[in-house]
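Novice: What follows is a predicted structure for the sequence shown.
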Amino acid sequence: MRGPAAALPWGQVVRFTAVGVVNTGTFYGCYLPLHRLLPYFAAYTTGFVLSLVGSFFLNTYFTYRTRPTWKKFLLFPLTQVTNYAVQSAGLVALVSWLGMDSVAAPLAAALLALPVTFVVSRRILRPPARRRAAAGQPEPPVRSGDPV
């Protein structure tokens, strides 16, 4: 099979989805108690920020099997800005325009953002091999105990 679907790194897509499920659970576990104390959007934002660090490490080690570095850690929030924007727009649209319950809407918004977030995070955490090779920087294998 040729074309864009054949070039997709399906293992990474599956691992990214699994990490997304774990990260969504972490986020939702923060969001629900905060939702009782704060307006839904403030609770959403706080839960999103709290789940960011775990998402970084799960995606570097498990999804892309690359070594976390300070540079990637500092760039990773840029991937999440895109994710945040897509999810936020989806959240507001689902709650305000479509009347979806604000308890369930963040989960639906997360599903809508999945393809966009995968593409952006892959570019940050696992740059194309030809860019690494051109820069003379082969991707080192992940070793346990590697510092960030």
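Specialist: Everything's here; your move. Quantities reported herein were computed from a predicted structural model and do not represent experimental measurements.
Novice: contacts and neighbour counts: CA atoms only from here.
Specialist: Noted.
Novice: In contact with the spatially most central residue of the chain, which residues are there?
Specialist: Central residue of the chain (C-alpha atoms, centre = their mean): Thr117, 5.6 Å from the mean position. Contact analysis of Thr117 by C-alpha atoms under 8 Å, 6 or more residues apart in numbering lists Thr79, Gln80, Thr82, Asn83.
Novice: Kindly recompute the last result at 7 Å.
Specialist: Contact analysis of Thr117 by C-alpha atoms under 7 Å, 6 or more residues apart in numbering lists Thr79, Thr82, Asn83.
Novice: what are the ranges of the helices in the protein?
Specialist: 4-7, 10-37, 40-58, 70-92, 105-125, 129-134 (DSSP state H).
Novice: One more to weigh against that first structure:
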Amino acid sequence: MPTETPRPMRRQILTFAVVGVINTATYYGFYLLFLIALPYLGAHVLAFLLSMTGSFFLNARFTYRTRPTWRKFLLFPLTNAANFLITTAGVYVIVGVLHHGSRFAPLGASMAAIPVTFVVSRWIMVPKAGTA
């Protein structure tokens, strides 16, 4: 008999996805803006850092409904460490190895990192959820 995802978890996954879409749009807007003056990897890193800060506050407020604290803010980059490594390697492979354009490379590279980011994000933002 298949187990059903509890309602709060489903809400978190859905909200995480919506925040992810907003975060991706923010990241991509910054990326295109910075791409005017920076090489693609520099634009990627700067856009990533700015969008990660916004993601922290949106996830704290809407996804996990928890108060943002300095501790969580300082730990939050861990939620994006795997995402950063996967997307950075993906951007490099798509642009540097496969010689595709740099404009859409980050969008394709980010897809594989989403599940990992959710699991680690939930563990940081709702510590008791990891022990349940």
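Specialist: Received the coordinates, thanks. Because the structure is a prediction, the values reported are computed rather than measured.
Novice: picking that back up, any chance of the contacts of Thr117 of structure 1 in CSV with distance to Pro39 of structure 1 and neighbour count as columns?
Specialist: Converted to CSV, those look like this (distance: C-alpha to C-alpha, whole Å; neighbours: other C-alpha atoms under 10 Å):
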residue, distance to Pro39 of structure 1, neighbour count
Thr79, 25, 20
Thr82, 22, 16
Asn83, 21, 24
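Novice: can those residues go into JSON lines with extra columns for distance to Ala108 of structure 1?
Specialist: Output for the contacts of Thr117 of structure 1, formatted as JSON lines (distance: C-alpha to C-alpha, whole Å):
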{"residue": "Thr79", "distance to Ala108 of structure 1": "19"}
{"residue": "Thr82", "distance to Ala108 of structure 1": "16"}
{"residue": "Asn83", "distance to Ala108 of structure 1": "13"}
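Novice: quick check, nearest of those residues to Gly20 of structure 1?
Specialist: The closest of these to Gly20 of structure 1 turns out to be Asn83 (C-alpha to C-alpha; 11.5 Å).
Novice: Tell me which residues touch the closest one, please.
Specialist: Counting by C-alpha under 7 Å, 6+ apart, Asn83 of structure 1 touches Ala113, Thr117.
Novice: what do you get if the cut-off is 8 Å, keeping everything else the same?
Specialist: So Asn83 of structure 1 contacts Ala113, Val116, Thr117 (C-alpha under 8 Å, 6+ apart).
Novice: what's the counterpart of the second one in structure 2?
Specialist: Counting by TM-score structural alignment, Val116 of structure 1 corresponds to Val116 in structure 2.
Novice: Wait, that match touches Phe84, no?
Specialist: No. Using C-alpha atoms under 8 Å, Val116 of structure 2 is not in contact with Phe84; the gap is 11.0 Å.
Novice: Much appreciated, bye for now.
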